[in-house]
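Colleague: Task: produce atomic coordinates for the following.
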Amino acid sequence: MAEEKDKSLKEEETVSEEVAEEAATAEESGTEEENELSEAESRILELEEQLASTKDSLLRKAAELENVRKRVQRERLQLFEEAKAGALEDFLPVNDDLIRTMQAAEESDLDGSFMEGLKLVSDKFSDVLEKHGVKRIDETGVPFDVNLHDAMMKQPSEDMESDMVLQVIESGYKIGDRTIRHAKVIVSE
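Modeller: Sure thing, here's the model as predicted:
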């Protein structure tokens, strides 16, 4: 019986050792699995941070590109308007000469067909300027405005109050709010 007890104790010890080994193995594999999960979770977090950073960078680049596109569009329109104003400005003296010619022709006795042809050319020129939004600055009796007028001289006036346009020496022109050429005027004192 003592042998059987020893044998059963040995079996129990063997079983206990096996259970302890299995527990240790399970514990190690559990720790390894936890380590693997922990490493995977940290890698996922790292990748999510990189994704967020890349997404933020991409959104910033897209916004910057949109701003550049809008700025280039504004600059392009501004350059076009400046070129248009510059080209029209070159034709303004021709228009002034044409108007002076019309006024001189009306005062003299010229052939009717010549006057009619001159009027047609003058009207065409005026239509082209109007088509491009060019307005003539040639009003008298209005307050002097440094944005529209260049004062060539001041004269006393009994009819008008001070700083009013008495006479337009040379017409000015503007496109919208932009003055292409200031009107040269005589101002009341």
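
Colleague: hey, let's count contacts and neighbours off CA atoms from now on
Modeller: OK.

Colleague: Check which element follows the strand or helix carrying residue 84 along the chain.
Modeller: Here residue 84, judged by DSSP states H and E, is contained in helix 2-107. Next helix or strand after helix 2-107 toward the C-terminus (DSSP H and E): helix 112-131.

Colleague: Buried residues in that following helix, which are they?
Modeller: 115, 118, 119, 122, 125, 126, 129 (16 or more other C-alpha atoms under 10 Å).

Colleague: tell me which strands and helices that helix is in contact with?
Modeller: Contact partners of helix 112-131 among helices and strands, from 3 or more C-alpha pairs under 8 Å, 6 or more residues apart in numbering; DSSP states H and E: helix 2-107.

Colleague: and the helix it packs on with helix 112-131, angle?
Modeller: Angle between the axes of helix 2-107 and helix 112-131 is 160 degrees (criterion: axes from the mean of the first three to the mean of the last three C-alpha atoms, to 10 degrees).

Colleague: elements contacting helix 2-107?
Modeller: Contacts defined by 3+ C-alpha pairs under 8 Å, 6+ apart place helix 2-107 against helix 112-131, strand 178-181.

Colleague: right, and those - which one's nearest residue 157?
Modeller: Nearest of the helices and strands packed on helix 2-107 to residue 157, taken as C-alpha to C-alpha: strand 178-181 at 26.0 Å.

Colleague: Proceed likewise with the subsequent sequence, for comparison:
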Amino acid sequence: MKKKKAQEGKIKLAEEKEVEKKEAAEEKEVEKKEAAEEIEVEVKPEVEPEVEPEAQDKQAEEEAEEKTGEEQTPLEKAQAEAAQYYDRWMRLAAEFDNYKRRSARQFAELVQSANERLVTQLLPVLDNFERALNHEGDDETLESFRKGVEMIFGQLHDVLKAEGLKSFDSVGKPFDPNIHDAIMQMESEEHESGTVMEEVQKGYTLGDKVLRHTKVVVSK
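Modeller: Next comes the predicted model:
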């Protein structure tokens, strides 16, 4: 009986030792796993947050600008400023040139307008001279007077011609409302309908502008 109990005690003690060995082995295995996980965490690189392509481009541009600004030397900065000043100067020069041209054109238009007013006021004088010259007479005194009037008329006409005044012939030409004023229509077998038959008052141009329309009689 005693022997049997002693054997059972030995068996139980052996089983306890076996259990202790298993527990120790399991503890070692757990320690190994934990150590391996710690090493993996240390070695594993940090994952950066994803950035959208647009944000990446913008960030790259900002970094490039900052880098460019930082890398510019004093000479490069001075050259950049000089280029800006030159560009501004060129713009101002162009604006001033346009201003001069505009002023010259306005002055020429002002002079032309003044000439138009003066010449317009002198046209009745020309008309009166022409009427006097068209008057016929046999008297020697009247003929002498006529020659004097003709000379004055020629001088006045030359002065106005030098300023750009020109008359235009209309008789026998088609009626043109741009240069003619029809004051009468008459039947005519010699002229086609719409033809200028007679000039009642001469028309004039000053430069390229019609200063006065010719008053005409038109065939119908």
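
Colleague: Any idea what the TM-score is?
Modeller: In this superposition the chains share a TM-score of 0.71, using TM-score structural alignment, normalised by the length of structure 1; 151 aligned residues with a C-alpha RMSD of 2.1 Å.

Colleague: Switch the helices and strands packed on helix 2-107 of structure 1 over to TSV; also include distance to residue 60 of structure 1.
Modeller: Output for those, formatted as TSV (distance: least, C-alpha to C-alpha, whole Å):
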stretch	distance to residue 60 of structure 1
helix 112-131	43
strand 178-181	36
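
Colleague: mind checking which of those is nearest residue 24 of structure 1?
Modeller: strand 178-181 (89.1 Å).

Colleague: That closest one corresponds to what range in structure 2?
Modeller: Using TM-score structural alignment, strand 178-181 of structure 1 lines up with residues 209-212 of structure 2.

Colleague: Next, the mean deviation of that stretch compared to structure 1.
Modeller: Superposing on structure 1 and averaging over aligned pairs (mean C-alpha distance after the TM-score superposition for structure 1), stretch 209-212 of structure 2 comes out at 1.0 Å.

Colleague: burial of the counterpart of residue 86 of structure 2 in structure 1, as a residue count?
Modeller: Using TM-score structural alignment, the equivalent of residue 86 of structure 2 in structure 1 is residue 55. Close neighbours of residue 55 of structure 1, defined as other C-alpha atoms under 10 Å, add up to 12.

Colleague: before we move on, the earlier item: for the buried residues of helix 112-131 of structure 1, which one is nearest residue 78 of structure 1?
Modeller: Nearest to residue 78 of structure 1 among the buried residues of helix 112-131 of structure 1, with distances taken as C-alpha to C-alpha, is residue 129, at 19.1 Å.

Colleague: Aligned to that closest one, what sits in structure 2?
Modeller: By TM-score structural alignment, residue 129 of structure 1 lines up with residue 160.

Colleague: Contact partners for the counterpart of residue 111 of structure 2 in structure 1?
Modeller: Under the alignment (TM-score structural alignment), residue 111 of structure 2 pairs with residue 80 of structure 1. For residue 80 of structure 1, the contact set (C-alpha atoms under 8 Å, 6 or more residues apart in numbering) is empty.

Colleague: Also residue 118 of structure 2?
Modeller: Residue 118 of structure 2 makes contact with no residue, according to C-alpha under 8 Å, 6+ apart.

Colleague: any idea how far residue 19 of structure 2 lies from residue 6 of structure 2?
Modeller: Distance of residue 19 of structure 2 to residue 6 of structure 2, computed by C-alpha to C-alpha, to the nearest Å: 20 Å.

Colleague: Let me know whether residue 191 of structure 2 touches residue 198 as I believe.
Modeller: No - contact between residue 191 of structure 2 and residue 198 fails when scored by C-alpha atoms under 8 Å: they sit 11.3 Å apart.
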